[in-house]
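Participant: Quick one: sequence and predicted model below, then my questions.
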Amino acid sequence: MMTSIAASAIRTPQEKLAAILDSHQPRRLLTVSLNPVPVAEHWCDDHDCELIRIQEQNPFDALDHIDRVDMAIVADQLEYMSQRDGESLIGLLRNLHTDSLVAVYQPHLAPEKLRWPSNGFLALGCREEGHFAHDQRELLLYSYDLDSYNFKRAWNNPRFWANPENWGKYWW
């Protein structure tokens, strides 16, 4: 059984992805990747987690047949899609299929015209989890979690509301 990895000991993308899986403990995990994601497969084997794989160039049709999952991992996929299609994929996963996802992106694998800008994932509400570089290779890890992407604002409470007695009663 895999053990939790301390944040300071993480040196590889695989360790970081395993740590993210450990922190979320999904029961149903979806991978959208042209190739297998060994970390996800091993983690699911060790933790009695159902693994659902989509390994298609165009994953949108396959997603029509997938119910909600606890977490999704997109790896080895976005490099071969336009940014618009990649944004659609992440948005579809985030809005319909899961509250938590991880995107693994290798910019140097993508042809120049398909490369995402450095803030492309941040614009989708993702958080950078790691930047790994070795020789000429580079790998970026981004995550999205509905429970933590939008921080609590100190001013957003009845104390600062124009009519505190109406707090939480009306939505417009």
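Facilitator: Everything's here; your move.
Participant: make it CA atoms for all contacts and neighbour counts henceforth
Facilitator: Noted.
Participant: which stretches of this structure form helices?
Facilitator: Secondary structure of the chain (DSSP state H): helices at 13-24, 38-47, 60-63, 83-92.
Participant: can you give me the angle the first one makes with helix 38-47?
Facilitator: Orientation note: helix 13-24 sits at an angle of 40 degrees relative to helix 38-47 (axes from the mean of the first three to the mean of the last three Cα atoms, to 10 degrees).
Participant: next, the one to line up against it:
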Amino acid sequence: MKQREKILNQFILDTLNNEECKNLQIVTKQDISKLVKKFEESEITHLSIDPDFEYIKDPVDLFIVMDDIDLSQSQIGTIKNLLSQKIIIFSRPKDGIKESNMIKLGFQVELEDSSNKLLCFSYNLKTYNNKRSWNNSEGWANPENFDKYRW
């Protein structure tokens, strides 16, 4: 197994353990049988591997797109809005997916390894927009006057 595959597989397994995912969708044309064998140790109850994005309709806990699949921004938006709240997209640096476009879509760079030509973006709705402590009635001007005066 190449160093690149080891890094990629370990990243996916760590994410599965941290996020406690039961349903997993992987979009790839690659042979990922070595990775799938490692899933037996995890708590995954449903695994679906498809070579084409167009036929996927069911929502899942974690959606993974491998680096052999090219997605448009609208397809990535469809995944975010309809198919999963947790997404991992792998890409090769300087290939296909531009980092600025992914950041505009709310993704973060999770892994960047130029020596192994590996770039990983992730999106998690639960951590994307954390609730701010100042964005409530307590943090506004004159909180002592709330419920006392009619403005």
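Facilitator: In hand now; what should we look at? The structure displayed is predicted, hence computed values, not measured ones.
Participant: returning to what we had before: for Gln106 of the first structure, find the nearest of the helices of the first structure.
Facilitator: Closest of the helices of the first structure to Gln106 of the first structure is helix 13-24, at 11.3 Å (criterion: Cα to Cα).
Participant: ok, average deviation of that closest one from the second structure?
Facilitator: Its aligned residues in the second structure lie a mean 1.5 Å from helix 13-24 of the first structure after superposition (mean Cα distance after the TM-score superposition for the first structure).
Participant: Show me the one of the helices of the first structure that comes nearest His131 of the first structure.
Facilitator: Ranking the helices of the first structure by their distance to His131 of the first structure (criterion: Cα to Cα) puts helix 13-24 first, at 8.3 Å.
Participant: just checking, what packs against the closest one?
Facilitator: helix 38-47, strand 127-134 (3 or more Cα pairs under 8 Å, 6 or more residues apart in numbering; DSSP states H and E).
Participant: In the second structure, which residues correspond to it?
Facilitator: The aligned range for helix 13-24 of the first structure in the second structure is 8-19, by TM-score structural alignment.
Participant: list the buried ones in the matching stretch?
Facilitator: Neighbour counts over stretch 8-19 of the second structure (16 or more other Cα atoms under 10 Å) mark Leu8, Asn9, Ile12, Leu13, Leu16 as buried.
Participant: Same list, the helices of the first structure, but as CSV with distance to Ser143 of the first structure please.
Facilitator: Formatted as CSV, the helices of the first structure follow (distance: least, Cα to Cα, whole Å):
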stretch, distance to Ser143 of the first structure
helix 13-24, 9
helix 38-47, 15
helix 60-63, 19
helix 83-92, 11
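Participant: between those, which gets nearest to Asp147 of the first structure?
Facilitator: Nearest of the helices of the first structure (Cα to Cα): helix 13-24, 11.3 Å.
Participant: got JSON lines for the helices and strands packed on helix 13-24 of the first structure, with mean neighbour count too?
Facilitator: JSON lines is the format used below for those (neighbours: other Cα atoms under 10 Å):
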{"stretch": "helix 38-47", "mean neighbour count": "16"}
{"stretch": "strand 127-134", "mean neighbour count": "14"}
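Participant: Can you add distance to Asp99 of the first structure and give the ones you listed back as a markdown table?
Facilitator: Supplementary listing: these in a markdown table, determined by distance: least, Cα to Cα, whole Å:
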| stretch | distance to Asp99 of the first structure |
| --- | --- |
| helix 38-47 | 17 |
| strand 127-134 | 14 |
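Participant: among those, which is nearest Met81 of the first structure?
Facilitator: Judging these by Cα to Cα, what sits closest to Met81 of the first structure is strand 127-134, at 20.2 Å.
Participant: So which residues make contact with that closest one?
Facilitator: 12-13, 16, 121-122, 138-144, 149 (Cα atoms under 8 Å, 6 or more residues apart in numbering).
Participant: Report the contact partners of the counterpart of Ile88 of the second structure in the first structure.
Facilitator: By TM-score structural alignment, Ile88 of the second structure lines up with Val102 in the first structure. Contacts for Val102 of the first structure (Cα under 8 Å, 6+ apart) come out as Met71, Ala72, Ile73, Val74, Leu141, Tyr142, Ser143, Tyr144.
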